[in-house]
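Visitor: What would the 3D arrangement of this be:
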Amino acid sequence: MDLDALRVPPEIRNYAKIEDENVLLRLEKWKNKALDTLAKLQTRVEELAKLALKEQADVITAVAPLSAEADWVPEETRSKANEILDSAFPDPALALVTHILQHNVRPIFRTNAHPSVNLDTGRKLPRPAGGPFASQDFYDAQGWKDQPGAWMVVFWCVKNIPSGGYEEIWHLVIPPVMTLLDDYEPQYKLCGLKIAIAMLDHVPGSLLKRTGVDSLFSGALGRAILVLDAPETPILLPSTVSASLQLIKLTTEEESAERFNQLCALLGDSIVGSVWMYSSNRPDALLASIVALPPVFKMLRVGCARYLKVLVAQLVFPLAPLEYQHTTLELQLASLRALSALFDACPQRIRHWSGTILNAVARCWVGVVENPQGKHELRTELQNVCRSLAVVCPELLQTEYPQVTALDEKIFTQLFTSRI
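Guide: Sure, this is the predicted structure:
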């Protein structure tokens, strides 16, 4: 079985930056040959399922990288790769996953081990191997990057590990995941993050805590959330927040001080204190951080009261910015949705801020009425916020809402009457 045709060329790791026509032509030929090889494998799916363990592992290792959602993987190629994996190996045994991690994945990442991970146990080391400059050495000679798509093999394995199987192969899973998650290049951080998210759906929280990997994950996620200038930021930042919430949920008790403190660190230190502090000229990062807020509010609940002053100020700002300040429709929509989530999470403390919120919403509504082109969704979200605000502050229906409507019934009547 010719699997060499599926081997991803090392230079494809920088595919978006390649300008040499000869290299691009060679890569196109490889893509075509890989697609033909996958088409042949599709006709032999039943045979693949009957292969010996090592041969099955080699097939998965060759095919999995071509199932990635990457700019160098054509849609047809991705579709065929996924069909082969799903059809030939629908319910892989733990022995197969273990073999792949042990013999196909481990050699790729072993020469560039994460300094804080014990390679034999998967546990956190008490101090970085190699001394205080180990983190710099960790970024040297990263041979695993010459095998683009190798992370997809790890991803496939993690997706197919049952909850009860992690204990047995912990030492095989954690090293490559941490290598990816803590890499200095955002594109690899994102790959590691996708694996970590899949892992957190099934891994026992007790195992994360007992091995110290919870703190390794927490540290790596904290660093990932500060990647503000990369093309990956719009995806990386919300995904990092989502993974952080799942990690907190797995490793802390509900209603515990530990959970509250970790959630406050995520919202107060990472998002408000770091992302927002440095995002005045980084609109993509700011938008991504606001998109990520609703699930944080839902989990922190009334604890959001600690940050209401800064949260309300930031969320109403895009609705009615000053003349010399810029906003976008996407930022306005995300801010309105975050406001509604904040009302649900912290209804007891919203009344004090209702005037500030209503002022911004009314100003934004005037802009929509005066220039409605392409703003149907914004119009709906403004109405939703007014409805949600009236639920947590019902007295507004008798006070502020009629007062605002009286300013101009033609403009404001629909803002308050629709959907309330």
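
Visitor: can we go C-alpha only for contacts and neighbour counts from here?
Guide: Fine.

Visitor: count of neighbours near residue 1?
Guide: Residue 1 has 7 neighbours, counted by other CA atoms under 10 Å.

Visitor: swap that for residue 310, please
Guide: 11.

Visitor: what sits against residue 363?
Guide: 319-320 (CA atoms under 8 Å, 6 or more residues apart in numbering).

Visitor: so where does it fall, helix or strand?
Guide: In the assignment (DSSP states H and E), residue 363 maps to helix 354-370.

Visitor: swap in residue 253?
Guide: Counting by DSSP H and E, no helix or strand carries residue 253.

Visitor: how close does it sit to residue 220?
Guide: Between residue 253 and residue 220 the distance is 22 Å, computed by CA to CA, to the nearest Å.

Visitor: Who has more neighbours out of those two?
Guide: Between residue 253 and residue 220, counting by other CA under 10 Å, residue 220 is the more crowded of the two (21 against 12).

Visitor: Return the distance of the closest residue to that one other than its chain neighbours relative to residue 97.
Guide: Distances taken as CA to CA, 6 or more residues apart in numbering place residue 182 nearest to residue 220, at 5.6 Å, with adjacent residues excluded. To residue 97, residue 182 is 23 Å away according to CA to CA.

Visitor: does the residue nearest to residue 220 really touch residue 190, like I thought?
Guide: No: Residue 182 is beyond contact range of residue 190, at 9.8 Å (criterion: CA atoms under 8 Å).

Visitor: Now for residue 241, how many residues are close by?
Guide: 24.

Visitor: That one: which element?
Guide: helix 233-251.

Visitor: Any buried residues in that helix, and which?
Guide: Using 16 or more other CA atoms under 10 Å as the test for burial, helix 233-251 gives 233-234, 236-245, 247-251.

Visitor: Just give the number of residues close to the residue lying closest to residue 6 once chain neighbours are set aside.
Guide: Among residues not flanking residue 6 along the chain, residue 34 sits closest, at 5.1 Å (CA to CA, 6+ apart). Using other CA under 10 Å, residue 34 has 21 other residues around it.

Visitor: For the comparison step, fold the sequence that follows:
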Amino acid sequence: MSGNYFGLSSVLQKLEIPPDFTRYEEITEASTIVALDLWKQGVVQTLNELLAILRSTGESKLTVKDQGDIAFLCVPFEGICPWNDATQGGQSDSWVPVESMPIAKSILVLLPFSCSLQALVSQILTQNLRPIFRANPHPHLHTATGRKMGKPVGGHLAMQDYYEDQRWKKYPGIGSVVFWCVQNLESEAYENIWHLIIPPVMALLDDYEARYKLQGVEIVQELLRHVPKGLLRRTGVDGLLRQSLKNSLSNLQSPESPQLLRSAISASVNLTLLTTTVPPAGKPSSDRFDQLSSLLGEGIITGIWLYAEDKPVVVTATFDALPPLLEALGIGSARFLQALVPQLTHALIPRPLVDRDVQMQLSAIRVLETLMDVCKPRMKSWSETMLDGIGRCWVGLYDEEQRDATVNSEKRPKYLQGRDEVKRRLPKLCSKLIRVCPDIMQNYIPRFMEADRTLFQGLFIDVDS
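Guide: This is a model prediction of the structure:
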């Protein structure tokens, strides 16, 4: 089919996202904002026109190139990428009208015509994405093979030069297209088109802007669900990914930082689990232990917590990501108890003149529960510290409720719901601690009851259950 057939070419041209949308939040020129908003208002009508064309066109009339162009232009309007997920702190892209999402999805559901999905993905990678990213090759990648280079092309200043001319940033939504390709590639297809998929992934992952780095991390998360582990090791890309994910953990100042840290820690754990082995005896390899230990010790404890005391959302993000990492380390987590337990219990203890951070407290409780599961033999030494933090948190909740009962409180419903959840979880956490460290029942519980039975009986209500 010719691109001009049924007006397809002109419709697709209207769907090309203006490059200025990449800096939409920074634009101050009124005329530019008006022009972008006018373009955005026409997107829904244009997508409906395209959908009508596809529904009225026979399969044989659409070439693979036509379908590749359609998918390349429509995917950015579908809004299904993790960085657009509001529940994870993401937001919709500035060029996407809410009404456009179901229409774009309806268009993509119709594809491919008369070819396989793998052929369509290959078409997009070869003809749509490759020309854009080829203009700015990654200094650590051999572009013809997708393998790691022994030495970066351009020497020690290669990455600085790499950031000079980034043509791909003139294509808003290009990260969504890369994600869609990774998501729709079958595992056995990666071997043949590895050199096409990994350059755009690394371009996003290694970018200096947090929003693009976040897209790269989320794409890596999806990549690890599909790519054969042998391919990662054989090409040396596992090491590149590991270092790039580690670099992502230093981003603490951006609005994207919480979501970026959660995803980067999760991707690092998944990468290690995929590319390291567990022998038949069941004991993890030294590589696995070393990589996970480095992630927790150097990446989180000394790399983030040391610099994020005044950034509670950043600390909470690391708490959110810790349980899978601790489960992967198992009893090996015990070597970090001296740093973990004080940090987590500190999050539970109320501080004068500082509002309670219920989301941080809920995350801390989940991590403490995981610690007790994986480090049960070593928890006795920390039982008093944990019980002290739990008790102080309980007293703080009681005092806050008493103040709210006497003062006209205007606390937000979401906060009150979170506070109630903390109050519900603390007795269960306390009960679990007593099961792990039975000595608490005899050595500490009586002291709490003697101090104030009315106050503390609710905290120990689950002890015998």
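
Visitor: Superposed, what's their TM-score?
Guide: TM-score of the superposed chains, computed with TM-score structural alignment, normalised by the length of structure 1, equals 0.96; 420 aligned residues with a CA RMSD of 1.8 Å.

Visitor: Now for the residue nearest to residue 6 of structure 1: which residues touch it?
Guide: Contacts of residue 34 of structure 1 by CA under 8 Å, 6+ apart are 5-6, 77.

Visitor: Check residue 159 of structure 2 too.
Guide: residue 139.

Visitor: Now check structure 1 for the residue matching it.
Guide: Applying TM-score structural alignment, one finds that residue 159 of structure 2 aligns to residue 135 in structure 1.

Visitor: Which secondary structure element is home to its match?
Guide: Here residue 135 of structure 1 is assigned to helix 134-137, by DSSP H and E.

Visitor: Give me the mean deviation of that helix from structure 2.
Guide: When structure 2 is superposed, helix 134-137 of structure 1 averages 0.5 Å from its matched positions, counting by mean CA distance after the TM-score superposition for structure 1.

Visitor: after that helix comes which helix or strand?
Guide: The helix or strand immediately downstream of helix 134-137 of structure 1 is helix 150-159, counting by DSSP H and E.

Visitor: list the buried ones in that following helix?
Guide: For helix 150-159 of structure 1, by 16+ other CA under 10 Å, it's 150-159.

Visitor: for stretch 227-244 of structure 2, same thing?
Guide: 227-229, 231-232, 235-238, 240-242, 244.

Visitor: Start and end of that stretch, how far apart?
Guide: 18 Å.

Visitor: and residue 374 of structure 2, how far is that from residue 334 of structure 2?
Guide: Distance, residue 374 of structure 2 to residue 334 of structure 2, using CA to CA: 8 Å.

Visitor: Residue 277 of structure 1 corresponds to which position in structure 2?
Guide: In structure 2, residue 277 of structure 1 lands on residue 306 (TM-score structural alignment).

Visitor: same deal with residue 264 of structure 1?
Guide: Per TM-score structural alignment, residue 264 of structure 1 is aligned with residue 293.

Visitor: again, but for residue 209 of structure 1
Guide: Residue 209 of structure 1 maps onto residue 233 in structure 2, by TM-score structural alignment.

Visitor: In which helix or strand does that match reside?
Guide: Assigned by DSSP H and E, residue 233 of structure 2 falls in helix 229-235.

Visitor: after that helix comes which helix or strand?
Guide: helix 237-248.

Visitor: Packing partners of that following helix?
Guide: Applying 3 or more CA pairs under 8 Å, 6 or more residues apart in numbering; DSSP states H and E, one finds that helix 237-248 of structure 2 makes contact with strand 147-148, helix 190-205, helix 257-275.

Visitor: For the ones you listed, give me CSV that also has distance to residue 78 of structure 2.
Guide: Shown next, in CSV, are those (distance: least, CA to CA, whole Å):
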stretch, distance to residue 78 of structure 2
strand 147-148, 32
helix 190-205, 20
helix 257-275, 20
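
Visitor: what about those, which gets the closest to residue 115 of structure 2?
Guide: helix 190-205 (17.3 Å; CA to CA).

Visitor: tell me what the next helix or strand after the closest one is packed against?
Guide: Next helix or strand after helix 190-205 of structure 2 toward the C-terminus (DSSP H and E): helix 210-224. Helices and strands touching helix 210-224 of structure 2, as assessed by 3+ CA pairs under 8 Å, 6+ apart, comprise helix 174-184, helix 190-205, helix 257-275.

Visitor: And the next helix or strand past the longest one?
Guide: So that's helix 257-275 of structure 2. Next element after helix 257-275 of structure 2 (DSSP H and E): helix 286-294.

Visitor: show me what contacts the residue nearest to the spatial centre of structure 1?
Guide: Closest to where the C-alpha atoms of structure 1 average out (CA atoms, centre = their mean) is residue 239, at 1.5 Å. Residues in contact with residue 239 of structure 1 (CA under 8 Å, 6+ apart) are 193, 292.

Visitor: quick revisit: give me the mean distance between the helix holding residue 363 of structure 1 and structure 2.
Guide: Looks like 0.7 Å for helix 354-370 of structure 1 (mean CA distance after the TM-score superposition for structure 1).

Visitor: matching residues in structure 2 for that helix?
Guide: With TM-score structural alignment as the criterion, helix 354-370 of structure 1 aligns to 383-399.

Visitor: Now the matching stretch: buried residues?
Guide: Under 16+ other CA under 10 Å, the buried positions of stretch 383-399 of structure 2 are 383, 386-387, 389-397.

Visitor: Show me what residue 202 of structure 2 aligns to in structure 1.
Guide: Counting by TM-score structural alignment, residue 202 of structure 2 lines up with residue 178 in structure 1.

Visitor: so which helix or strand takes in the nearest residue to its match once chain neighbours are set aside?
Guide: In space, and not counting its chain neighbours, residue 178 of structure 1 is closest to residue 114: 6.6 Å by CA to CA, 6+ apart. Following DSSP H and E, one finds residue 114 of structure 1 outside all helices and strands.

Visitor: counterpart of residue 114 of structure 1 in structure 2?
Guide: So residue 114 of structure 1 corresponds to residue 138, using TM-score structural alignment.

Visitor: on that earlier part again, could you count how many residues lie near the match of residue 202 of structure 2?
Guide: By other CA under 10 Å, neighbour count at residue 178 of structure 1 equals 25.

Visitor: ok, it - contacts?
Guide: 114, 192, 216-217.

Visitor: any idea how far it lies from residue 157 of structure 1?
Guide: For residue 178 of structure 1, the distance to residue 157 of structure 1 - CA to CA - is 15 Å.
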